[in-house]
Structure formats: C-alpha cells, structure tokens
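Enquirer: let's see this in three dimensions:
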Amino acid sequence: MFPKYDVIVVGAGHAGCEAAAAAANMGSKVLLITMNMQMIAQMSCNPAMGGIAKGQIVREIDALGGYSGVVSDKSMIQFRMLNKSKGPGMWSPRTQNDRMLFASTWRDMLEATLNVDFWQDMVKSLIVSRGTVEGVVTGMGQHIYGKTVVLTNGTFLNGVIHIGEKQFGGGRMGEKGATGLTEQLVELGFESARLKTGTPPRVDGRSLDYSKMEIQNGDEEIVGFSYLPIDRIKPSQQRHCWVTYTNEEVHGILKTGFEKSPMYQGRIKGSGPRYCPSIEDKISRFAERERHQLFVEPEGWNTVEIYVNGFSTSLPEDVQYKAITMVPGFENCKFFRPGYAIEYDYFPPTQLKFTLETKLIRNLFFAGQINGTTGYEEAACQGLMAGINAHQNALDAEPVVLQRSDAYIGVLIDDLINKGTDEPYRMFTSRAEFRTLLRQDNADLRLTELGYKLGLAKEDRVALVREKKEKIEKIKALLAEFPIEPAQVNDFLEANESTPLIERARAMKLLLRPGIGLKELMTAIPSLEEAINENDQLVLEQVEIQVKYDVYIEKEKELVKKMATLENLTIPESFNYDKLTALSMEARQKLTKIKPGTLGQASRISGVNPSDVQILMVYMGR
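Expert: Prediction:
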C-alpha cells in the first residue's frame, strides 16, 4: 500500500509542514502523517507570526526557500515592524493573520508541492533496528517504511488539558493526544520530561465595546516577510487591533480561583513559558502592578472571534468569565471557549546533534515543541532544518548546519543543544551576539545562495538576490564619489539640525550623519536622486543601513573570525574527558553528555568555564 519513503514526517504543525516542504522541494519522496487532515498548520494559540526576534526567524526561513513567510504574507490582516525606534538590528516584523486562511494556504501550498503524500492516522511507535529508525507503525496497524523519520509532535505527546480542577487528555482543545511514542523512546534510552503552555479565552467580538479600548493600527508601509514579489494587502485594508488593561478588581477576582488553579495546586508538574506567563502568574509574580496590558486581536477577515492576548489562564471557567467582564470593553463579553493550560512530554534537546538528528537513533530527527521550544516560528525553523538534514541523510549527503553567526536559526539550535532547556525556549534578539549581522532586512543576502545551492530556494529567488546585491553595490559606489556643494544641501541640513557644509563633500559622508536618511537626502538633492535612479525602497534601505552601520558590521565580522578559530578546532567524538582531572567535575559531566564537536561548541556549554576550555586547548596541543 505504501512505498518506501525517503522522509516520513510525523505531525503537521508548523515544524512538520516546513520539514515536509523542505525535504520534498529538495527531491525526497515525503509522507506527512497527521491525526487530522483538517487541522494542518493550525495556529493553536495567537493568530500572529513574527515579533521580536521571531520575525527575523520567519525571514530566514523564507530566504532559505521555506514556506512560512509566503503563507504569513498571503494571510495577513495587519502588519507592523516592531522596534523601529531602535537600531536596525532590533527591527522585527510581525503580522496579524487570518487563522483559517493561514491554515488553508499552507495546505494549498503543500498539496501543490510535488513529492508530498499525506496520511491521516496517529503514529504509535517507531520501527527501529540496530540503532537505526526504519519507519513507523500507525494506530490502524500500518507499517510504513522510510529512510528517515522526523518527529514534530507539538503538544500532543501524552497531552493533558487543565481548566481549574478539570483535566482530560488532549493535544489541543477538541483533539486527542498522542500516546505510545514517549514510552517507546524512553525504553530506547531517551530522557523525557514535561512542559506546559497555556492559551487565553476566545470571545465574541460582537459583545465587546471597542470605544473603551485604545486602537492599534498597522503600519503605513507593509514590508511583509517574504522576499518574493507577493500581492499583499494595502495599508488601508488592514484590520484594527485594540489594547485594554486589567485592573485591581480583575486581579481580586482571579485570586479567588487560585485554590482551584492546577498550577498552584501542583497538578501541573511541567514548567511554563517564563516570557509568556499566564494572567495568574503575572498578578502573583508582579503583585506591585496595578494593571496588565491586554491585546484584543481579531482572528480573521470573516469571523467575529477574538483572541485576548495577555489573558492566558487555566483557572476555572467561571472565574475566568467573571474576571474578564471587569476589563474595560469586556463588560458584556461572551465566551466562545475558556482559556486552558496543556501539559505535554518533551525530550531535552541535548540528546540531539546539530542537524537535529538524535544521537541515540540514526536517521531519527526531532523538531519543534518536542525539543522544548515555544512558538510557531521556533518550531518552523527547526522543521525546516530537520527536513533539510533528513533529505541529506536519505541521500548520504553532507549535513547542513547554520552557525550562530549565520542566522538566528543557528543561535536557536546551538542554544538548545549546548544548554538544553527546562522551560519552553523562546527566541530574543538578546540571545544573538551577532545581531547587527543577523538583521531581518538582510536574511536574503545571508542565506538565499545557500538555499539555492541545496536545491531549496528556486531560480527566481536567487535571481532577485543577485540583482539586489548589484544595485546595492552600484549605489554605494556612486555615493562614495557623488559631490555635493554647500549651496545644494545647507538649507536641508539646517532644517534637520545638522551642521551646514563649508566646502564640497561626498554624499557618503553626509549619509553618515545622525538623522540624515538616504531617501530624504535624495529628495533634497534632485541630481542625486536622478543619478541613483532607484525606486526599490528595500534596496535604498539596505544601502543606508550598510553605510551607517559599516563600522559596527565590520567589528562583528572580526569577532566572528576570532570565534571561528575555536569552531575549527575539532574534538574527536571518542574523546575521554574523565582522564582530564584538571577539568571541573561539572565540565567533565556536561562534556561527556553532550560530546561537543569543536572547542567553540564546548565553550558554549552551560557549566563549562573559560578555564576548562583553556585546559582542553593545552591538552590537544593547541
């Protein structure tokens, strides 16, 4: 009934969809198995993509040839570029999306992808022989064979949903959990643990009074995620979001439910996301705050359903309802469903290689929340890399690993494998030491050539990038030579509180001044605009960033070169750390467990100190 596949992907969430698409587009024969074909690519929590650091990840996925950026752009109902008041290394795109359109667009794109087959069933176990995975066994008893298997089970592994004192099995509200896999993996020698996450109530937008809330508009310029020329909505078409706040009365009502809270009563054992706490967490941990911000987000173009971002909770539903009706604008609110928490199994990611292949079982890959991450974006990028490397394994080709200096994706995977996580991992710009290099605006310049080389990014993508590079270099060369006389520009400079020229200067020098932008300079000097002759705003923005931040970019590049010295010093996999008694006991234990491939990786393992690295260098004759 089934052929032997190159790649079998288990789970069709954000990680599974990207894994299936990547492997198939690279040439593998792929089977995507999901428990419910109607729930492919669901936005299980908030209907949004991107945000701080997460937006950079989506752009990187797109630059490599993944689908998340395209799907997000096609289903957006609002766009915002966050952190624009800060430097470009902090700018982060975010879309509000139509939940149903997002999922249907993903399915359409997958069905249009050659080499992807689908099967609806639960995978209850793996077929493993001599330390290598050979396929899967489904709930209906089918044995399906494949060269590689990618597990992207999300929150479904032994998932338990909590609402107050009620608890029941499930991977998502209204969907059953997945059983059997955790137990088998533990028997095979894997370490597993529990995490939890939560979601807020969904409410009827017709029952809200928006006049009592602050309106939150989208940007006047829509950039989007994808570098492809996609038809996006116009700024005037965007849906509004709103902001409102809790108050002390809301907090008082919520506190009455603490005695029935599954978290406070110890029924939930797993750690929750520190950076996206429940509303009960917030009022407990930040007792001094009189109010907390809530974002009122529409779920799509043609629905009245509203997502109450910031009100994640697992308190009893009557307490949830009574408290939320005390929020301004929610006095007459009607629930579609209450908030809930979900507890699920994950496998600490120190058990993985940098390819996301497991160390214990060959050709078995983990991606997404099974590795302890939180968020669609973190899951999607892991799925992409697992799909790439599953394809490479199936063909006995070289593995593909992104370094910390290559991409936020590289930072995320490096963090997971070197440090592990005992709480849901979320990406932040602060986690990236090279964030001036890893900007959202240059992901295509960084990664598309690699995607093209792998057969993932197509010809149209790489052609756009090459054309963009040529334009950028041409404009930079012109700016370095273009002369500007004081009479041409002094009125503009004085209007921008910048010192007037007393002699001729090059355009490049003026652009280096704070507060002087390229587009404004071109408008002030028509001959410069005529000479540049470029209407692509993203090209002009890229030129300005590269010119203004050149010194900082070069400093980071030098730091990358220095770090590369350690990355190039390899450590044999069979290295015996126990014989180095000069190493601290913690370092020996961590190094033995993780088995770093290079001194650079060893230096980033939690518990390994600089002195331990020096000892390793000396011992290895470096």
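
Enquirer: please count neighbours and contacts with C-alpha atoms only from this point.
Expert: OK.

Enquirer: residues in contact with Gly205?
Expert: 298, 304-306, 333 (CA atoms under 8 Å, 6 or more residues apart in numbering).

Enquirer: residues near Phe118, how many?
Expert: For Phe118, the count of nearby residues is 16 (other CA atoms under 10 Å).

Enquirer: actually Leu569, not the one I wrote
Expert: Leu569: 15 surrounding residues under other CA under 10 Å.

Enquirer: and Val203, helix, strand or coil?
Expert: strand (DSSP: H, G, I helix; E, B strand; the rest coil).

Enquirer: count the neighbours of it for me.
Expert: Number of residues near Val203 (other CA under 10 Å) recorded here: 22.

Enquirer: surely it and Cys333 touch.
Expert: Yes: with contacts counted by CA atoms under 8 Å, Val203 reaches Cys333, the gap being 6.8 Å.

Enquirer: kindly indicate the member of the contacts of Gly205 with the most neighbours.
Expert: Pro298 (29 neighbours).

Enquirer: which residue comes closest to it once chain neighbours are left out?
Expert: Closest residue in space to Pro298, ignoring its immediate chain neighbours: Ile306 at 4.7 Å, by CA to CA, 6 or more residues apart in numbering.

Enquirer: got the contact list for whatever helix or strand that neighbour lives in?
Expert: For Ile306, the enclosing helix or strand under DSSP states H and E is strand 305-309. With contacts defined as CA under 8 Å, 6+ apart, strand 305-309 is touched by 46-47, 200-205, 294-299, 336.

Enquirer: one more time with 10 Å
Expert: Identification of contacts with strand 305-309 by CA atoms under 10 Å, 6 or more residues apart in numbering yields 45-47, 199-206, 208, 241-244, 276, 293-300, 324, 335-336, 339.

Enquirer: here is the second sequence; please produce its structure so I can put it next to the first one:
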Amino acid sequence: MNYDVIVVGGGHAGVEASLAAARMGQKTLLVSMLAENVGATSCNPAVGGLAKGHLVRELDALGGEMGLITDEAGIQFRILNNTKGPAVRGTRAQIDMDQYRVIARNIVLNTPNLELLQETVDDLLMEGDSVVGVRTSLLNEFSAKKVILTTGTFLRGVVHVGEITQEAGRFGEFAANKLSISLMDAGLTIGRLKTGTCPRIDSSSIDFSVMEEQPGDELPTPFSFRTDRAKFKENKQQLPCYITYTNIDTHEIIEKNFYRAPLFTGQIEGVGPRYCPSIEDKINRFRDKERHHLFIEPQTMDNTECYINGMSTSLPPDVQQAMVHSIKGMENAKIVRYGYAIEYDYVDPTELTHSLETKKVKNLYLAGQINGTTGYEEAAAQGLMAGINAALSLQEKEPLILGRDEAYIGVLIDDLVTKGTKEPYRMFTSRAEYRLLLREESADMRLSKYGHALGLISDEEHAAVEKKIAQIKEGVALINATDYTPNKEFIAFLESIGEERISDKVNAQQIIARKSFTLDKLAKLLPELAKFDDYIQEQILVEAKYARYVEKQQDDIEKMKQNLHIKIPANFDFASVRGFSKEVIDKLEKFQPPTLQAASQISGITPAAIEILHIYIKMSEKKQQAS
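Expert: Okay, here's the model as predicted:
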C-alpha cells in the first residue's frame, strides 16, 4: 500500500505520467476505474493536428509513448498545411480507437515498477499542507510521496443529452463526485467547464459515394522519431476519410430546436471550447454561413462505425436523428450512439508552479483536463511533465522546466500557470512566439538530450539523434561554404531548373532560401548531398531556407534573457504604461518586482508585457538623463 508515486486517472495524461515515473525508477500505482479503458480515446479517433502534432513529436523526443502508439494504431496519416512553411505544418493521424486503447493498456500492465488498480479515488490523505496518499470509494488507503491527479472529465461530471442529464465522467461510466470536495477542502480554486462529442454512425448505413474522399498521404510520415520510417512508409495500411456538409435544412432543424438545447436553456453552466464549438453553437454564431464542413472518420480499421467530426452536439435524440438524416450521404444513417455534452470541474491552473505541482498542497501534481485544457495531446504532454517532475523531486533534483523558446510543451505549461484559463485551452501555432525554432521535425534535436538524461531515451536512440544533428550540420556547412558567380554556365543551370538568374556573386544559401527552391533542385545544385538519405536532405533544405530567420529569433531570445536582469526603478509608475491591462498593473503594483526577471515570474505577466515594460524603463531612463 506504500508507493513513491500514485497517479489517479488512466487517460492520456495518466498513461504518460505513470510510465514516466515508473521508468525513472519510482514505485508507481496507476488508479483507474476500468483497466480496459486505460488510454481510451473518449472523443475523436485522431491524434495530432496543427500545433497538437508538435506536442506529440515533443512527447516522443522526451521519451513519451503517444507517438509510438499512434504509429502502431494509426489508420491514416496526413501532413496538414503541407503547402505552407514547416513551422506551421502539423502531422495528424486517424487511429483505430480499439487498438490504441489495447496497446496503451498492455504497455502499462507490462512496465516494471508500475501497478494498475481498478478503483475510484474519493479523497486525498493530508498531513498539514502536504498530500501523503489517497483513499478510494472502497475505503482502501494508499500512501505515496507524490500524487498526480489526471482526472479528465470525471470530477463531478454530468452528461447532457437534450433535457436528460446523468452523472457520468464519460458516457456509461461513473463520475468522481467526492474528489472535488477534497480539492476544495485543500484550498484549491475550482471552476466548471464543458466539452462535447458527436453522434456515432453505423458505417454500413452511410452512402460514401456522394461524399468527397479524403485519402491519407501517399507516403505517410510517422509521429515517432523511434519508428523505422522506411518500413512504416512501405507497410502502413490506410483508410480514407470523407467530407460532406451541413445545409440549409440542417440549420433550420437545429434553429427550430434551440429552445431544447442545453447550451442555450441554462441547463449547462460550464464554459465550452471556443475553437471546437458544438454544431448548435456554430449555427447560432455563424448564421450567415450556408454550410459547414463535416469530416466522416472511421473509428477502427474494420470501419464499422464512423465519427462525424464537426457535429458535436447535446441536442435531444430526435433532433440529432433529423439533422443527421438531412446530410447528403446520411439520409438513411443509423445512429449507434448519440452525441452529448459533458460538464466537469477543473482547477484554476494558476494554482500550479511550472513543475505542475500545486502551490497550496505540497507533493500534489495536476495534469490534463483538470488544468483546463482540451485534447489528448495537451493532456499527454502535461502528464509526461508531471510524471518526470514528481520523479525528479523524489531524486532531490531540480524540476524540468521547458522554456517557451524550447518547446510547445513549454508554451502550453507557461500559458496555463501564468495566464490561467476560463475556457478549455487548446494549443495553436500562433501561441508560440518562436515557431521557427519549434518546428515539428526538430523536436528530437531540441529535446532528446533531456529524455536521454532522464533515462527515458536509450543510448541507441540518442545516438541516432546525434547522428542526424551531425549530418544536418555537415550539409548546412557545405551550403554555407559554397558560392556561385553569374557566369554563363551557372545562369544556364539556374534556367534549366526553373530558377531566376543571378547578377552578383551569391552564397548557395541565398539561392536555397528562395520560395521556389525545392528538394529536387537541391539535389541538382549540390550533388554532394546525395550521400544523405531523403529525410536528412529535407532537413538540410529546411535549415538552410530558414537559417537567417532562425538566427534572428535566437538573437531575440538571447537579448530577452539578458534584458531580464534589468532593474525596475523604485516607485516605477506601472499605471502609466500604455497597453497594460488593469490586471497586469494591479499585480505589478502589488508585488513591486525589483527586476524584469522577477516580474516575469508573476502569474499572468506575459512575455509581451515584459517587452512593453522594458521599453518604458528605457524611456524613463532617457528622460532622467535629459533632465
């Protein structure tokens, strides 16, 4: 009954947290209501996407499991935004939901130092301001040096289908009603959020012939850097998705039943996700739109059941039937499970430090939807970091805190603990100030050193990353050492590959940086690079194309780090700074930070606010010098 780490909840955050802690040598207990639902994908049958794909790649680079499981259970792989720059591309995979869950459960059951218990946690066991264990609904008590809560939507969860409500953490599963009280008793601030899911359809009742087919990439890209890319591309079987649309009839059916929608009747109190609204919310907010995309996604390789991405709803069953049947290709569709909304408790994430330990309760860590996020990927990223930091604390080592310039995971956690959230938080590339440094394909080069130091990345895996880094550096060095002059021969060569001529001596990097320059052209320009495989050549191309921009971002980061040591003058008038919100002014006036570094560590003070403050300090100094 005694453990180093107890993880409560077996979703994506719980899986990553428990695996990380156990693999770092800690005796770990994962408490989940049902073993068969460990790693369950409760909502859509997909992993990754824009910015979310970055999180999965970073997880993988640190030694997490999500990327590897996705590569094994994936049934379609696509690079989103493939025609745009590499900083905003995102890998997304449709997964076999059943296979994903089975793989995750089996990994948990076969990991040394990790035990699985099927119970419900009702209470935290406390000694003063420290958590020392948990008590279950069966009155079993388990002691632990660290406790990580990854409760998903189960804290006082309530499911809504039309006027009908049920206490549930997920459709058909009991809610965890008592643990919220224990958290409130510990002094943590609790809020209420809402999310939802769509109807599931019997695939045999759908007419796919009238829909737009959306196949996977011809040469699929795996998520994990540890997956054999050549074998993956050769052997991975893929299924298509399909696109159809809502129409005026669909919208009319929904509008006529707004009065029965829990979202509008006051039945739902929690705040829903702004960027993934229910279909009734979309119709209400975007009345000028004549149609909305619906993505019909297979849930398993057998394709017996489909998910209607874009039709999350909590409308009554009869309305769901009518609106589904109004869709082209689904006139005779059979609903096998109705969509529903779910409300649940979450903890204000400003209650946390950057290690994800709570400030008020020592040795208690929170990860996933309990911190106000939405999405498998955001949850898994937090779970991994909570597991790592709990283990590091037990080893009496400093926590692993990733900077905003190091990882999307760093952006995610910093946003949560400094800004908080009043709605389900979702990761976007726009949230990262240093997107060019945080590209998907560079995640292993940025982060595997940490995973290796933690013992989560093997020597062999780390050596492969080191080899990749060395090859890319060699290729980029060759480019930087190569110059061209505008002689007839070279101008003719440029014209032969469809590139504009040059009029002065230029470095190879200047030519490669052109928007029109491709991987095929690189092989012709510098045949010496042929000794590297296609993947490495592609990375060399990206590094060369964006070298100047990356250099500028790195300079900006160094300047910012140096500037953080700048002193804030005594009695500085924070209220005089234009662009500051009242909240920022109130916090700065309350804490009176002596330096920009100290100001940056105040909850809610963003990097942008620090930049503005720095400008005003310099202006203030100039005024004093002038007088």
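
Enquirer: how alike are these chains, TM-score-wise?
Expert: Scored against TM-score structural alignment, normalised by the length of the first structure, the superposed chains reach a TM-score of 0.92; 606 aligned residues with a CA RMSD of 2.7 Å.

Enquirer: re the thing from before, so which of the contacts of strand 305-309 of the first structure are in helices?
Expert: Of those, the ones assigned to helices by DSSP state H are Ile324.

Enquirer: wait, doesn't Phe190 of the first structure sit right on Leu360?
Expert: Yes: because the distance of 7.6 Å satisfies CA atoms under 10 Å, Phe190 of the first structure is recorded as touching Leu360.

Enquirer: overlap in contacts, these two.
Expert: By the contact definition CA under 10 Å, 6+ apart, Phe190 of the first structure and Leu360 are jointly contacted by Gln351.

Enquirer: which element is the equivalent of Val47 of the second structure over in the first structure on?
Expert: The equivalent of Val47 of the second structure in the first structure is Met49 (alignment by TM-score structural alignment). Per DSSP H and E: Met49 of the first structure is located in strand 48-50.

Enquirer: from the chain's centroid, how far away is that strand?
Expert: Chain-centre distance of strand 48-50 of the first structure: 9 Å, with CA atoms, centre = their mean, to the nearest Å.

Enquirer: give me the mean deviation of the following helix or strand past that strand from the second structure.
Expert: Using DSSP H and E, the helix or strand that follows strand 48-50 of the first structure towards the C-terminus is helix 54-64. Compared with the second structure after fitting, helix 54-64 of the first structure deviates on average by 0.4 Å (mean CA distance after the TM-score superposition for the first structure).

Enquirer: which strand runs longest in the first structure?
Expert: Counting by DSSP state E, the longest strand found in the first structure is strand 143-151.

Enquirer: corresponding residue for Gly547 of the first structure in the second structure?
Expert: Residue 547 of the first structure: Val, not Gly. Mapped onto the second structure by TM-score structural alignment, Val547 of the first structure lines up with Ala544.

Enquirer: one more: Asn217 of the first structure?
Expert: In the second structure, Asn217 of the first structure lines up with Pro215, judged by TM-score structural alignment.

Enquirer: which residue packs closest to that match, ignoring adjacent ones?
Expert: Pro215 of the second structure sits nearest to Pro240 (CA to CA, 6+ apart), 4.3 Å away.

Enquirer: so how many other residues sit close to that neighbour?
Expert: Look at Pro240 of the second structure: counted by other CA under 10 Å, it has 16 neighbours.

Enquirer: show me the contacts for the counterpart of it in the first structure.
Expert: Counting by TM-score structural alignment, Pro240 of the second structure corresponds to His240 in the first structure. By CA under 10 Å, 6+ apart, the residues touching His240 of the first structure are 77-78, 96, 215-218, 296-298.

Enquirer: gap between His240 of the first structure and Asp219 of the first structure?
Expert: His240 of the first structure sits 11 Å away from Asp219 of the first structure, going by CA to CA, to the nearest Å.

Enquirer: number of residues surrounding the residue lying closest to Ile253 of the second structure once chain neighbours are set aside?
Expert: Computed as CA to CA, 6+ apart, the closest residue to Ile253 of the second structure that is not its neighbour in sequence is Met323, at 6.3 Å. When counting by other CA under 10 Å, one arrives at 22 neighbours for Met323 of the second structure.

Enquirer: next: Gln625 of the second structure.
Expert: Neighbour count for Gln625 of the second structure, taken as other CA under 10 Å: 7.

Enquirer: that one belongs to a strand?
Expert: No: counting by three-state DSSP, Gln625 of the second structure is not found in a strand; it is helix.

Enquirer: in the first structure, which residue range corresponds to stretch 63-73 of the second structure?
Expert: In the comparison with the first structure, stretch 63-73 of the second structure aligns to the range 65-75 (TM-score structural alignment).
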